[in-house]
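Q: predicted model and sequence below, questions to follow.
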Amino acid sequence: MRVTGTGRAAATVLALATWGLAGCGQGSSPQSAAAPPPPEVGVVTVTPGRADLSADLPGRLEAFRVAQVRARAAGILNRRLFTEGSDVKAGQPLFEIDAAPYRAALASAQAQLARAEANLLQAQALADRYAPLARSQAVSQQEALNAQAAAKQAAADVASGKAAVQTAQINLGYATVTSPIAGRIGRALVTEGALVGQGEATPLAVVQQVDRLYVNFTQSAAEVMRLRQALVEGRLQRSGNGESARVQVLMEDGSVYPQAGRLLFSDLSVDANTGQITLRAELPNPQGLLLPGLYVRVRLAQAEVAGAVWLPQQAVARGATGDTVLVIADDGSISARPVKLGPAQGGKALVLDGLKAGEKVIVDGLQKAKAGGKGRPVPWSPAGAASTPVPASASAASK
């Protein structure tokens, strides 16, 4: 077959094109085989410091003092002298019971006393007159002795009369029912016109002192034993320099009650049914914001740790062999580090041992980092924890 000039030119162009493509392919092969850049990971720098260990425990509030107001005098209830739900003072009148029978009993007792005092005056005068006459034998010794006995009997009648008057006055005082303590009074349990105190002390109302409250709560005996063991071994220090442990109350919405309380005591025995130890704390309540019977969460400060490190929970990997974190060195190399943890608080993990000051712990980007690999650390902040760090190349491209 004959090849024309035009055909030869086309063949030459095709050969050159084929050679150019082959040359381009050979030049791009080393670039495609290059390793990708290390992944960007969010890190926090280890800063040891002092940490307070506390436990959040279920508790219930109880009034500091509770007094039942009862009728100690029998009769018809005439009046209620207080406003239900108000604050009352100690000794403040609360109820009035019909006092007419008690006033009459007091008047009768006073009259009996006056009669006894008159008899004493007469008997004593006779005994005094017979005493010298008996010495001169003007009257017999027996008559003088009878006069002295009558005078002493009259004196005893006077003492009995005084006791009867005092009893009548007490009973008359019971007709006005007063508050035994200062506090907040609830609703009246009886109404006007009711017969009270007939055979028993009828409950009329309840007064509770709420300017201070008790907080009763429980803690697992196993946790208490672990804490005591750590204190004995010196891994933890006692909180509060030997003073009563501080107690904070957490409200239902998670807020912390502004007034801190103090631990009073803990039971010496463990409840056989629940394995719990009961504790009690005293809590100020000057404005009466808290009410008795309210269920709360109690935060009890128990110990202190020196040189502790707080980390976000996601930085710690928990496994059957122990807890570990990923530490990144200055050259970007990543290694796994076993750590010893304390009780978590506030969504953070407490590292007691295993980290040194200045080391960088990976918190974000853990899915891209692995022990033995490389990474590029960037500072981590809680606001950015939910999102993956933006690579620097992408950031530059966006500009």
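A: Arrived safely, thanks for sending. Residues are numbered from 1 along each chain as shown.

Q: contacts and neighbour counts: CA atoms only from here.
A: Noted.

Q: helices along the chain, start to end?
A: Applying DSSP state H to the chain gives helices spanning 5-32, 100-135, 141-174, 221-233, 392-398.

Q: with mean neighbour count added, can I get the ones you listed in TSV?
A: Formatted as TSV, the helices of the chain follow (neighbours: other CA atoms under 10 Å):
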stretch	mean neighbour count
helix 5-32	10
helix 100-135	17
helix 141-174	18
helix 221-233	13
helix 392-398	8
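
Q: next one for the comparison:
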Amino acid sequence: MKVSRVRGLACALPFSLLAVLALSGCGGKEDEKKGPPPIPEVGFVTVRTQSVPLVAELAGRTAAYETSEVRPQVSGIIKARLFTEGTVVREGQTLYQIDPRLYRATAAEAQANVASARAAETAARVRADRLRPLAQIEAVAQQDYTDAAATAAQARATIAQNRAQLDTAQINLAFTRVPAPITGRIGRSLFTTGALVTASQADPLTTIQRLDPIFVDIQQSSAELLTLRRALASGGVVPTSGTVRLKLEDGSDYGRTGTVQFAEVTVDQNTGTVTLRARFPNPDGLLLPGMYVRAILAQSSDTNAILVPQAGIARDPKGQATAFVVGPNNKAVMRVVQTSRTIGSNWLVTGGLKPGDRVITEGLAKLKPNQTVRPVPAGSKPRAQPAPAGAAQPKGN
């Protein structure tokens, strides 16, 4: 029994060894067929310097181009309101009629005083003219002529005084009709017919605002303005035209562009901002005073800017911006770069790259530093990878 078991094991052993050898031989052949891994294909862009406007988006509020608070210049009872609230009124258009009777009477009295002064001046002038030749021949006393001449001069002064009073009375009479000082859209009336108004009152009768054109007051931090001025002084950054675009409260774009008029010379102590004022056309009346808007403007332009697509910039564990570039012998080299802002779909790179560098923007998923790559221009159609050595070729139909 023991002999037969030994013979069975001896017979089974060569077959198991052959099986192991056969399996190891097949694995070696498969490894030879796989060969080295294929070189990954990556897409790159060649960076270059260009002139790029540095756009800022700032908060702003609309303000009327002109605002006039209508106030009475004489006292009296309002007899009529001669405008429709919320409409456009023209400069010089009568808005209110104040009771004119008292002022009409005052003007008539002043007119009569002028006529009386003229009559007195005529009598005094004629008497002085008659006494002048008599005084020359000493037929009358010289003092009589002197008194007559002085009386005539005083009469002429009285005429001028009364005429000034007449002008004042006529002006006050005209003030009973309250005109629009500017052309614009008028608001609601704060006084009704029958209300008593005075020349020294604090409350306006109504308010008129000119809305075409319209102002937009833009707030910019003093720190940003200081950075801009330093950049302009150091060179490489040049000022641009003051064209401004607007985004409205609902996120839509305002269809017309404006221009920057001026910047304040003082900083608001409460907010630390400087006010820039822009002027916009507003023929349709879409912009109303007090609206919140976002102003988009380019105050300067970087003449040596380098733009890199956002897909080509990543962040390392330290938070530093990095980019892969195609180095010598088509090696993927990682560089730490400095970025300042996004412009559209690109990053503005301020350090770490130079013109002519080929920045990899496609095929970054499994890319490792110093890995050999096959660079192609970004957006190119992928090339077919060569089949591994020994792989079966597909048969044609």
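A: Looks like it arrived, so ask away. As the structure is a prediction and not an experimental result, all values here were calculated from the model.

Q: would you pull the TM-score for this pair?
A: Between these two chains, after superposing, the TM-score reads 0.82 (TM-score structural alignment, normalised by the length of the second structure); 375 aligned residues with a CA RMSD of 3.3 Å.

Q: with distance to Gly197 of the first structure added, can I get the helices of the first structure in CSV?
A: What follows is the helices of the first structure, written out as CSV (distance: least, CA to CA, whole Å):
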stretch, distance to Gly197 of the first structure
helix 5-32, 101
helix 100-135, 14
helix 141-174, 10
helix 221-233, 47
helix 392-398, 86
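
Q: to Gln367 of the first structure, which of those lies closest?
A: The closest of the helices of the first structure to Gln367 of the first structure is helix 392-398. By CA to CA, the value is 18.5 Å.

Q: now do the closest residue in space to Ala67 of the first structure that isn't next to it in sequence against Gln122 of the first structure, distance only.
A: Leaving aside its sequence neighbours, Ala67 of the first structure sits nearest to Val207 (CA to CA, 6 or more residues apart in numbering; 5.3 Å). Noted for Val207 of the first structure: a distance of 53 Å to Gln122 of the first structure, by CA to CA, to the nearest Å.

Q: got it, and Val158 of the first structure?
A: On the measure of CA to CA, Val158 of the first structure and Gln122 of the first structure end up 13 Å apart.

Q: before we move on, what about Asn216 of the first structure?
A: In terms of CA to CA, Asn216 of the first structure sits 67 Å off from Gln122 of the first structure.

Q: quick check: end-to-end length of stretch 286-298 of the second structure?
A: 24 Å.

Q: which of the residues in that stretch are buried?
A: 287-289, 292-298 (16 or more other CA atoms under 10 Å).

Q: mean shift of the longest strand along the first structure relative to the second structure?
A: The longest strand of the first structure (DSSP state E) is strand 49-71. After superposition onto the second structure, the mean distance of strand 49-71 of the first structure to its aligned counterpart is 1.2 Å, using mean CA distance after the TM-score superposition for the first structure.

Q: and that strand with helix 141-174, angle?
A: Per axes from the mean of the first three to the mean of the last three CA atoms, to 10 degrees, the angle that strand 49-71 of the first structure makes with helix 141-174 is 120 degrees.

Q: quick one on the thing from earlier: residue contacts, the residue nearest to Ala67 of the first structure?
A: Counting by CA atoms under 8 Å, 6 or more residues apart in numbering, Val207 of the first structure touches 66-69, 179, 181-186.

Q: cool, and Val197 of the second structure?
A: Counting by CA under 8 Å, 6+ apart, Val197 of the second structure touches 72, 74-78.

Q: quick check: Gly332 of the first structure touching Ala371?
A: No: the pair Gly332 of the first structure / Ala371 is not scored as a contact, 11.1 Å apart, by CA atoms under 8 Å.

Q: before we move on, the earlier item: how near is the residue nearest to Ala67 of the first structure to Leu189 of the first structure?
A: Where Leu189 of the first structure is concerned, Val207 of the first structure sits at a distance of 12 Å (CA to CA).

Q: before we move on, the earlier item: which residue range of the second structure does the longest strand of the first structure align onto?
A: Using TM-score structural alignment, the residues of the second structure aligned to strand 49-71 of the first structure are 50-72.

Q: all strands of the stretch 251-399 of the first structure, in order?
A: 261-266, 276-284, 295-312, 317-319, 322-328, 334-341, 348-353, 360-364, 376-379 (DSSP state E, counting those that start in this stretch).

Q: now the longest strand of the first structure: buried residues?
A: Of the residues in strand 49-71 of the first structure, those buried (16+ other CA under 10 Å) are 51-71.

Q: how much space separates the closest residue to Ala169 of the second structure other than its chain neighbours from Phe280 of the second structure?
A: Nearest non-adjacent residue to Ala169 of the second structure, counting by CA to CA, 6+ apart: Ala107, 4.6 Å away. Distance, Ala107 of the second structure to Phe280 of the second structure, by CA to CA: 47 Å.

Q: cool, and Ala119 of the second structure?
A: Distance, Ala119 of the second structure to Phe280 of the second structure, by CA to CA: 61 Å.

Q: same question, Glu109 of the second structure
A: Here the criterion is CA to CA. By it, Glu109 of the second structure lies 52 Å from Phe280 of the second structure.

Q: please apply the same query to Thr84 of the second structure.
A: Taking CA to CA, one finds Thr84 of the second structure at 27 Å from Phe280 of the second structure.

Q: neighbour count: the two, which is higher?
A: Per other CA atoms under 10 Å, whichever of Thr84 of the second structure and Phe280 has more neighbours is Phe280, with 23 against 13.

Q: to which residue of the first structure is the more buried one aligned?
A: Under TM-score structural alignment, Phe280 of the second structure pairs with Leu283 in the first structure.

Q: need the contact list for the nearest residue to that match once chain neighbours are set aside.
A: Of all residues not flanking Leu283 of the first structure in the chain, Gly261 sits nearest, at 4.3 Å (CA to CA, 6+ apart). Listed by CA under 8 Å, 6+ apart, the contact partners of Gly261 of the first structure are 246-248, 281-284.

Q: the second structure: which residue goes with Gly261 of the first structure?
A: Using TM-score structural alignment, Gly261 of the first structure pairs with Gly258 in the second structure.

Q: same question for Ile97 of the first structure.
A: Using TM-score structural alignment, the partner of Ile97 of the first structure in the second structure is Ile98.

Q: quick check, that match in contact with Ala80.
A: Yes: contact criterion CA under 8 Å: Ile98 of the second structure and Ala80 qualify, at 7.2 Å.

Q: of these two, who's got more company?
A: The neighbour count for Ile98 of the second structure versus Ala80, taken as other CA under 10 Å, is higher for Ile98 (25 against 16).

Q: for that one, give me its contacts.
A: Ile98 of the second structure neighbours (CA under 8 Å, 6+ apart): 76-80, 176-178.
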